[in-house]
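Undergrad: I need the structure of the sequence given here:
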Amino acid sequence: MSDQEQADAADDAEEAESEEATEEETGGLQDGDFVRIAYTIRTVDDGQVIDTTDEETAEEAEIDTEEYEFEPRIIAIGAGHVFPSVEEALIGQSVGDTGTIEIPAAEAFGEFDEEEVKTVKADKIPEDDRYPGAQVQIDGEQGRLETIIGGRARVDFNHPLAGEDLEYEYEILEEVDDREEQAAGMLGMYLQEAPEVRIETVTEEEEVTVESDDEDGEPETETQEVENEVLYIEATPQMTMNQQWMFSKQQIAQDLMQRLDLDKVIVEEVIDGGGMGGLGGMMGGMGGGAGGADIEEALEEADVDADELVEELDEE
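TA: Here you go, the predicted structure:
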């Protein structure tokens, strides 16, 4: 072995040792890892449960267990799925680890702002909602009605948990490596439901720019076959009407592609039910189904003889 080869081998060995040492120093979960986590969030002052993945805890807190699914969530560390303090605590942790993190109000739902408690005209509030504690919407802002006297109402536009320090209790159940599970988990965090998903490698034809053989020639385009990693999402009616999806689907798709190394996201709308019965009313206009009588009436109005039309069609 030459001196240069020996030097190169020594450099490679040193680099490998350095990488191994770095891995040991930064062992455990890292930014970008996906984990399944169980958690319960309470207010520090009175221990009120405001969110949990545990159904028994929800029942004890008298949270409606029929409206929501209580099960551990999949989160991507570093994606903003949990509070920053929690993400920091998860770095370096391992499966099976537990912990409790205190989240200051400023990081949670903000400090209470007295200026967000405003007096408005009572006629801006529907009569059915004119009672203390009612959730009301005024000029596009969501608030809680505190008092109403005569023609004036006092409304608190702070978040209901503004000024509350929180306690985040968690357990790391497993690391999630399957990309379809990861995709479903991310969608679940965004939409509060996890639709059916699948990832496929699809061969598609795309136009690409290639350099011309002629030095003075302009670049040319040609069609080439490329393999794309595509995420298919089966859109449920609930998903298509979800406000978070309606207003942020481009951002959600971009986040999915970036974190899961995808080339494309395709949303498939599935419509259940059979038959063409529903089209009859549309084709028949306001009068109902497009039956034979309706067709004959339409032909008569157009001064067309139905028998003559059939004969002409047969001759063709």
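Undergrad: contacts, neighbours, all on C-alpha from now
TA: Noted.
Undergrad: show me the residue at the heart of this protein, geometrically.
TA: The centroid of the chain falls nearest to Y190 when counting by CA atoms, centre = their mean (3.1 Å).
Undergrad: that residue should be in a helix, yeah?
TA: Yes: secondary structure of Y190 (DSSP: H, G, I helix; E, B strand; the rest coil): part of a helix.
Undergrad: any idea how far A134 is from it?
TA: Distance, Y190 to A134, by CA to CA, to the nearest Å: 27 Å.
Undergrad: structure for this one too, so we can compare:
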Amino acid sequence: MTNSALIIGDNSEVILHFDLKLEDGSAADSTRVNNKPAKMVMGDGSLTKNFEDCLRGLTIGDKKAFKLAADDAFGMPNPDNIYHVDRTKFTADTPVEEGMIIAFAQPDGSELPGVIRSVAGHSVTVDFNHPLAGQDVTFDVEIIDVKNAGAD
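TA: This next block holds a predicted model:
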């Protein structure tokens, strides 16, 4: 196996630690908190092209920090992802307060988190945009392992 098989490229499976910081420097997320590195596959559509471009060419042991504009990180908030839900849809033991994040069951059995933006009478405004949508972020990554498709 050549060493180039360990360089991140198309279809690489990447295991990495990351620290995600907001523009003001506050921590938004980190894999180090629970010491559970993230696993991602280049080109599977889960990462934006710009994020993938920042990882491309890195190899095991590399550390890199890069700033991503909102469009390249979690996207911009989409008004179509904001819903008005009748208060009666929430169970009596579910306190509905501004800022709360509630998981909503989807038809396929998965759950989608929504942030309660406002409560007015019987109308509850729920925002299903990613909580970091619209924010510029800095990713601090450390590459733990790289596996390339076809390399063994």
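Undergrad: so who does the residue nearest to the centre of structure 1 touch?
TA: Taking CA atoms under 8 Å, 6 or more residues apart in numbering as the criterion, Y190 of structure 1 is in contact with 244-245, 252.
Undergrad: also D71 of structure 2?
TA: G134.
Undergrad: re earlier: ChimeraX command to pick out the buried ones of the contacts of Y190 of structure 1?
TA: ChimeraX command restricting those to the buried ones, with burial defined by 16 or more other CA atoms under 10 Å:
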select :245,252
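Undergrad: inside helices: which ones of the contacts of Y190 of structure 1?
TA: Taking DSSP state H, the ones among these that sit in helices are 244-245, 252.
Undergrad: looking at the residues you listed, which is nearest I50 of structure 1?
TA: Nearest to I50 of structure 1 among these is Q244, at 20.2 Å by CA to CA.
Undergrad: corresponding residue for the closest one in structure 2?
TA: With TM-score structural alignment as the criterion, Q244 of structure 1 has no equivalent in structure 2.
Undergrad: which strand is the longest one in structure 1?
TA: Secondary structure of structure 1 per DSSP state E: the longest strand is strand 220-235.
Undergrad: quick one: the helices in structure 2, in order.
TA: Under DSSP H, structure 2 gives helices at 49-55.
Undergrad: F51 of structure 2 and D72 touch, don't they?
TA: Yes: if you go by CA atoms under 8 Å, F51 of structure 2 and D72 touch, sitting 6.7 Å apart.
Undergrad: that older thread, read off where the longest strand of structure 1 ends up in structure 2.
TA: So strand 220-235 of structure 1 is aligned with nothing, judged by TM-score structural alignment.
Undergrad: mind listing what I82 of structure 2 touches?
TA: Contacts of I82 of structure 2 by CA under 8 Å, 6+ apart are 125-129.
Undergrad: can you flag the buried ones in those residues?
TA: 125-129.
Undergrad: so which of the residues you listed are in strands?
TA: Per DSSP E, these map to strands at 125-127.
Undergrad: follow-up on the earlier one: settle it for me: which of F51 and D72 of structure 2 has more neighbours?
TA: A count of neighbours by other CA atoms under 10 Å puts D72 above the other of F51 of structure 2 and D72, at 19 against 16.
Undergrad: structure 1: which residue goes with that one?
TA: Under the alignment (TM-score structural alignment), D72 of structure 2 maps onto E107.
Undergrad: please report how far the closest residue to its match other than its chain neighbours lies from A89 of structure 1.
TA: Closest residue in space to E107 of structure 1, ignoring its immediate chain neighbours: F83 at 7.3 Å, by CA to CA, 6 or more residues apart in numbering. Distance, F83 of structure 1 to A89 of structure 1, using CA to CA: 10 Å.
Undergrad: can you pull out the strands in structure 1?
TA: 34-43, 49-52, 73-76, 98-103, 117-121, 135-138, 141-149, 152-156, 166-175, 197-210, 220-235, 264-269.
Undergrad: the residue lying closest to S46 of structure 2 once chain neighbours are set aside and D19 of structure 2: what is the separation?
TA: Using CA to CA, 6+ apart and skipping residues adjacent in sequence, the residue nearest S46 of structure 2 is M40, 7.9 Å away. According to CA to CA, M40 of structure 2 stands 15 Å off from D19 of structure 2.
Undergrad: cool, T125 of structure 2 as well?
TA: Taking CA to CA, one finds T125 of structure 2 at 31 Å from D19 of structure 2.
Undergrad: got it, and E111 of structure 2?
TA: 25 Å.
Undergrad: ok, now how distant is the residue nearest to the centre of structure 1 from A76 of structure 1?
TA: Taking CA to CA, one finds Y190 of structure 1 at 12 Å from A76 of structure 1.
Undergrad: T119 of structure 1 now?
TA: 42 Å.
Undergrad: then G133 of structure 1?
TA: Between G133 of structure 1 and A76 of structure 1 the computed distance is 36 Å (CA to CA).
Undergrad: more neighbours: the two, which one.
TA: A76 (23 against 14).
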